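[1] Curious how this folds, go ahead:
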Amino acid sequence: MKRLARYGPREIVLRAWTLVWLMLVWTMLWGNFSVANTINGLLVALVITVLLPMPRLPVEGRLHVVSMIRLAFTVGWYMVLSSLQVAWWAIRPGPPPLSAVLRAQLSVKSDLVMALLMNTLTIIPGSVVLEIDQERRLAYVHVLDVGSPKAVASFYAQLRQLERLFISAFERDVDWHPDTNPLRESDTREEV
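    Below you'll find the predicted structure:
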């Protein structure tokens, strides 16, 4: 009870939601919604959350729903378009497209949004993020088609559009409140 007192209501709800989510994943993996599976799922969720706690991440902006919906549709469009391009490159006659590692300067502010952007870029076929330099805000991305300046410019334009959408959805200047209390090692560990 002493540990719960140091958490606010939002933190308690978040932890409860995590338990419920992990329990649902467990029962869905077993494919049978029985009482025994639900109890086992709850026990597994408790073990995971107590023994493997996630570090607290600073959330420094607000989520804007309309921008998030626009982002989701844009990512979906890029995924379909890129899937068709990669499929065409796989079946067309001739040599494979020229690929290379490109460096991109990022303008997102938070590490959380940068991680979301890089994961999104990786799930879009034709590009894989290889390395991220957090201090300098650089990303090194393997891109399949760099055979022409137009193809390289197209990749950078796609990245800039995704970046603008992520900033619009998560990091608007009006709602931006930088974290003034950096995470300490003691904040990320649970007391047992």
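
[2] from here on, contacts and neighbour counts on C-alpha atoms
    OK.

[3] Let me see the ranges of the strands in this protein.
    100-105, 127-133, 138-143 (DSSP state E).

[4] Need those in CSV (columns: distance to Asp173).
    Output for these, formatted as CSV (distance: least, C-alpha to C-alpha, whole Å):
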stretch, distance to Asp173
strand 100-105, 19
strand 127-133, 23
strand 138-143, 21
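
[5] mind checking which of these is nearest Leu24?
    strand 127-133 (30.8 Å; C-alpha to C-alpha).

[6] Which positions within the closest one qualify as buried?
    Of the residues in strand 127-133, Ser127, Val128, Val129, Ile132 count as buried by neighbour count, 16 or more other C-alpha atoms under 10 Å.

[7] do stretch 149-166 as well
    Neighbour-count burial for stretch 149-166, with 16+ other C-alpha under 10 Å as criterion, is recorded at Val152, Phe155, Tyr156, Gln158, Leu159, Arg160, Leu162, Glu163, Arg164, Leu165, Phe166.

[8] Same question for stretch 69-89.
    Within stretch 69-89, the residues scored as buried using 16+ other C-alpha under 10 Å are Leu71, Thr74, Val75, Tyr78, Met79, Ser82, Trp89.

[9] Can you list which of those are found in helices?
    Using DSSP state H, the subset of these located in helices is Leu71, Thr74, Val75, Tyr78, Met79, Ser82, Trp89.

[10] let's see this one next to it:
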Amino acid sequence: MNEGLRRAGARLGMAVWLLGVWLLLWGRVDALTLTGGVVAVLVAYAVSRLPTVPMVTRVRPLPLAVAAAEFAWDLLVSSVVIGWHALRAPGRVRGAIVEVEARSRSELVLLAVTTSVSLRPGTLLVDLDRDRSLLRIHGMPVRDPDEADSTREGVLRTERRLMRALVTPDDARRTEDI
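    I've put the predicted structure just below:
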């Protein structure tokens, strides 16, 4: 698909989303509300740089189900680990900021990865350098470089699962070698 056409489609997706929110806020659909919404969307695009809606070229159901199941398992394990440390020695639990260089360039996949990481007990997104796809994650417990590497590998595993499940134009070539 042509890059310009894909960008126009993504911008149109964001415009439709904004118009839908406008209509929900007003609580009714009539000619005046619809016209006002279109004007509001056009003004919003004229005065700001709105993000585009990330495009997904293909959703793979089986890898998505695997990613969801592994996320549920990660939630259980991390909850038990953090709970154990909180009960056993709450004052001695150490954390660290771990840098993770993501392979994905897709905003959608990075959003899914950072949301997944932040929902798990013991990990939290601190910073995202989108230009370099560099994530800074606060992880607990992290007492030594091996545990930092384990945290980093956990984030990269999550990213690989999501890249397999959600194929985007930005990552289409990268998913073949994962």
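
[11] circling back: reformat the buried residues of stretch 69-89 of structure 1 into CSV and put distance to Leu43 of structure 1 next to each item.
    Converted to CSV, the buried residues of stretch 69-89 of structure 1 look like this (distance: C-alpha to C-alpha, whole Å):
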residue, distance to Leu43 of structure 1
Leu71, 36
Thr74, 39
Val75, 36
Tyr78, 40
Met79, 37
Ser82, 42
Trp89, 48
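
[12] And those, which is closest to Arg56 of structure 1?
    For these, the nearest to Arg56 of structure 1 is Leu71 (25.3 Å; C-alpha to C-alpha).

[13] wait, doesn't the closest one sit right on Leu165?
    Yes - Leu71 of structure 1 is in contact with Leu165 according to C-alpha atoms under 8 Å; the separation is 5.7 Å.

[14] For the residue positioned nearest the centre of structure 2, give its distance to Arg130 of structure 2.
    Nearest to the mean C-alpha position of structure 2, by C-alpha atoms, centre = their mean, lies Leu111 at 1.3 Å. According to C-alpha to C-alpha, to the nearest Å, Leu111 of structure 2 and Arg130 of structure 2 sit 10 Å apart.

[15] Next: Gly154 of structure 2.
    In this structure, Gly154 of structure 2 and Arg130 of structure 2 are 20 Å apart, going by C-alpha to C-alpha.

[16] How about Val39 of structure 2?
    Applying C-alpha to C-alpha, the value for Val39 of structure 2 to Arg130 of structure 2 is 31 Å.

[17] Check Arg143 of structure 2 too.
    Distance from Arg143 of structure 2 to Arg130 of structure 2, by C-alpha to C-alpha: 28 Å.

[18] same deal with Val77 of structure 2?
    Relative to Arg130 of structure 2, and taking C-alpha to C-alpha, Val77 of structure 2 is found at 29 Å.

[19] Equivalent analysis for Leu110 of structure 2, please.
    9 Å.

[20] for the strands of structure 1, which one sits closest to Glu171 of structure 1?
    strand 100-105 (17.0 Å).

[21] Among the strands of structure 1, which comes closest to Leu29 of structure 1?
    strand 127-133 (28.6 Å).

[22] packing partners for that closest one?
    On a contact count with 3 or more C-alpha pairs under 8 Å, 6 or more residues apart in numbering; DSSP states H and E, strand 127-133 of structure 1 meets helix 111-123, strand 138-143.

[23] Of all the ones you listed, which one comes closest to Trp176 of structure 1?
    helix 111-123 (12.4 Å).

[24] The closest residue to Ala102 of structure 2 other than its chain neighbours: what's it in contact with?
    Nearest non-adjacent residue to Ala102 of structure 2, counting by C-alpha to C-alpha, 6 or more residues apart in numbering: Ser133, 5.3 Å away. Applying C-alpha atoms under 8 Å, 6 or more residues apart in numbering, we find Ser133 of structure 2 in contact with Glu101, Ala102, Arg103, Ser104, Arg105.

[25] most surrounded residue in those residues?
    Among the contacts of Ser133 of structure 2, Ser104 has the most neighbours (other C-alpha atoms under 10 Å), with 23 neighbours.
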